[in-house]
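Colleague: here is a sequence with its predicted model. Questions after.
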Amino acid sequence: MNYHQPTCLQAAILDWAGTVVDFGSFAPTQIFVEAFAEFDVQVSLEEARGPMGMGKWDHIRTLCNLPEIAERYRAAFGRTPTDADVTAIYERFMPLQIEKIAEHSALIPGALKVISALRDQGLKIGTCSGYPAVVMARVVELARDNGYVPDHVVATDEVPNGRPHPAQSLANVIALGISDVAACVKIDDTWPGILEGRSAGMWTVALTCSGNALGLTYEQFKNLSKDKLEQERARIGQMFEGSRPHYLIDTIADLPAVIDDINARLARGEMPQSS
């Protein structure tokens, strides 16, 4: 039996916050600030956004490893944070996250229309997130109420290693019965999510304006001047350079043209690993 390269996409693997829901990715970032504050440690929203895309325990550990935050913790407790301290913050983060997730559950403008178009082209819709399963259950419930029901969901604690490892995307490939990872496209607003897709051998699309990197509401984004928007696109593009996304677009509303281009490249025999 001979190997046959895929000639069109079979699945889109979508992130959640900042990609399909929660324009600006406010739900996770604001709760990090509040969780640390309950331990009398101040963390700015900008600092909280830094490791976005990782699993939430790993995100907190990464924040605690920052010299500035570690010093604030030492000033409060007389020591730098241990893994046990990280777990304590995480355990406070979780109920806060579940409690407030509904405040930032709105679908990103254009998302439902694009996802419907993908389905019309025969693509299956897989999803993954840095949220653990207990939070994802609430996110999925809220999305269903708003008309969004993906074909599969993988939470960060349902695989051995979360992002930037490829496990969540690959779990979607298995569950959805996809024949080849090159027939998948991963769409995400964070560099760990793009690395996840790259490591899984997929096409990757980075969202520059709807997610964590820009960190604005939809209204604030739409009110940016042309010059300011171009400056922000350039800044965010540099942030993504190391993860090597195949495409950069503003929001999921711009995805259809990318899907057409990927299908054309696959039909010509191109593969995601070669670019």
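Modeller: Looks like it arrived, so ask away. Residues are numbered from 1 along each chain as shown.
Colleague: use CA for all of it now, contacts and neighbours both
Modeller: Noted.
Colleague: could you find the closest non-adjacent residue to G18?
Modeller: Using CA to CA, 6 or more residues apart in numbering and skipping residues adjacent in sequence, the residue nearest G18 is G211, 3.8 Å away.
Colleague: mind checking the SS state of the one you found?
Modeller: Counting by DSSP: H, G, I helix; E, B strand; the rest coil, the backbone at G211 sits in coil.
Colleague: can you give me the neighbour number for the residue nearest to F23 when sequence neighbours are not counted?
Modeller: In space, and not counting its chain neighbours, F23 is closest to S210: 5.1 Å by CA to CA, 6+ apart. The number of residues packed near S210 is 30, by other CA atoms under 10 Å.
Colleague: longest single helix anywhere in this protein?
Modeller: With DSSP state H applied, the helix covering the greatest number of residues in the chain is identified as helix 83-100.
Colleague: after that helix, which helix or strand is next?
Modeller: helix 111-120 (DSSP states H and E).
Colleague: which strands and helices sit next to that following helix?
Modeller: Using 3 or more CA pairs under 8 Å, 6 or more residues apart in numbering; DSSP states H and E as the contact criterion, the neighbours of helix 111-120 among helices and strands are strand 124-128, helix 255-267.
Colleague: ok, and here's another one to check against it:
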Amino acid sequence: MTYRLALFDIAGTTVSDPGFVAQAFVGAMTAAGHPIDHEACRPLMGYPKPLAIARLLGDRASDAAVKAIHEDFVQRMLVCYREWPGIEPLPGAESIFALLRANGIKVALNTGFSRDIADAIIERLRWADRIDALIASDEVAQGRPAPDMAQALMQRFAIDDPAQLVKVGDTEVDIGEGRNARTGLVVSVTTGAFTRAELEPYRPDRIIDSLFELPALLGLADGARNAAA
């Protein structure tokens, strides 16, 4: 298969997340009078954040409550990604981006974050020139696991065959997105929210422990060795 687009998740897949996302969820929920613990957030990683908040609230959810908590969450994440230490590319991310692009494969990022948070990450890491596209969950009708973001990128790059996409992420909703978009390859990484054992029941095509393993899956084995050097 000839791949034309690699679609990567951000936090936990290409960017380190030392628990900051869960911390922002816990802080925003607690400030609103709905205390939760960090473990409650983990199954919801990767989902559009308003949906995740609604699920955390359960029968206490209302449009107003979700909106207020999400606005607090966004502000906490903006401070985190703009100011806090520990925000850095995961090993292999930048070199793999370069390798894929050198071989004619577009590199795109997508996320369950809103666009303002995604932009803060790209600005912090100075990735604007390292990727070909960025799309966030609030820019489409439905976020992951719906295929809307992947399909929007296919349209942007005039890709008619979804089998020419590879989806890479660290959560079950990344897998769901890849399946729903009918991408040619769905790859899970163990660098983020879920362990290998937790990812296996969702049946991605491959599970890898490092982005350095990705090029070999795409037939770029020699480049993978160079990227890791």
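Modeller: Structure received. Quick caveat: nothing in here was measured; it's all calculated off a predicted structure.
Colleague: re earlier: so which of the helices and strands packed on helix 111-120 of structure 1 is nearest R144 of structure 1?
Modeller: Comparison of those against R144 of structure 1 by CA to CA identifies strand 124-128 as nearest, at 13.6 Å.
Colleague: how close does the closest one sit to structure 2?
Modeller: Once the two structures are superposed, the average separation between strand 124-128 of structure 1 and the matching residues of structure 2 is 1.0 Å (mean CA distance after the TM-score superposition for structure 1).
Colleague: roughly how far apart are the residue nearest to F23 of structure 1 and D180 of structure 1?
Modeller: Taking CA to CA, to the nearest Å as the measure, S210 of structure 1 falls 29 Å from D180 of structure 1.
Colleague: what does V79 of structure 2 correspond to in structure 1?
Modeller: Counting by TM-score structural alignment, V79 of structure 2 corresponds to E99 in structure 1.
Colleague: can you report how many residues neighbour that match?
Modeller: 12.
Colleague: ok, now E68 of structure 1?
Modeller: The local packing of E68 of structure 1 (other CA under 10 Å) involves 13 other residues.
Colleague: and what of N212 of structure 1?
Modeller: Number of residues near N212 of structure 1 (other CA under 10 Å) recorded here: 30.
Colleague: what's near enough to touch it?
Modeller: Taking CA atoms under 8 Å, 6 or more residues apart in numbering, we find N212 of structure 1 in contact with 18, 24-26, 49, 52, 189-190.
Colleague: same check for the residues you listed, but in structure 2.
Modeller: Retained in structure 2 (both residues aligned by TM-score structural alignment, their matches' CA atoms under 8 Å) from the contacts of N212 of structure 1: 18, 49, 52, 189-190.
Colleague: next up, the contacts around whatever residue of structure 2 lines up with Q42 of structure 1.
Modeller: Under the alignment (TM-score structural alignment), Q42 of structure 1 pairs with P35 in structure 2. Contacts for P35 of structure 2 (CA under 8 Å, 6+ apart) come out as 26, 29.
Colleague: checking the closest residue to A267 of structure 1 other than its chain neighbours next. Helix, strand or coil?
Modeller: Once flanking residues are discounted, A267 of structure 1 sits nearest to T7: 4.6 Å by CA to CA, 6+ apart. When classified by three-state DSSP, T7 of structure 1 comes out as coil.
Colleague: from what I see, T7 of structure 1 and D261 are in contact.
Modeller: No. Counting by CA atoms under 8 Å, no contact exists between T7 of structure 1 and D261, whose distance comes to 12.0 Å.
Colleague: out of those two, which sits in the busier spot?
Modeller: Neighbours per residue, other CA under 10 Å: of T7 of structure 1 and D261, the larger number sits with T7, 18 against 11.
Colleague: before we move on, the earlier item: farthest-separated two in the contacts of N212 of structure 1?
Modeller: Pairwise distances among those were taken by CA to CA; the largest, 13.4 Å, belongs to F26 and T190.
Colleague: quick one, which of these two is more surrounded?
Modeller: Between F26 of structure 1 and T190, T190 has the larger neighbour count (other CA under 10 Å), namely 28 against 22.
Colleague: what do we get in structure 2 for that one?
Modeller: Looking across to structure 2 (by TM-score structural alignment), T190 of structure 1 lines up with T171.
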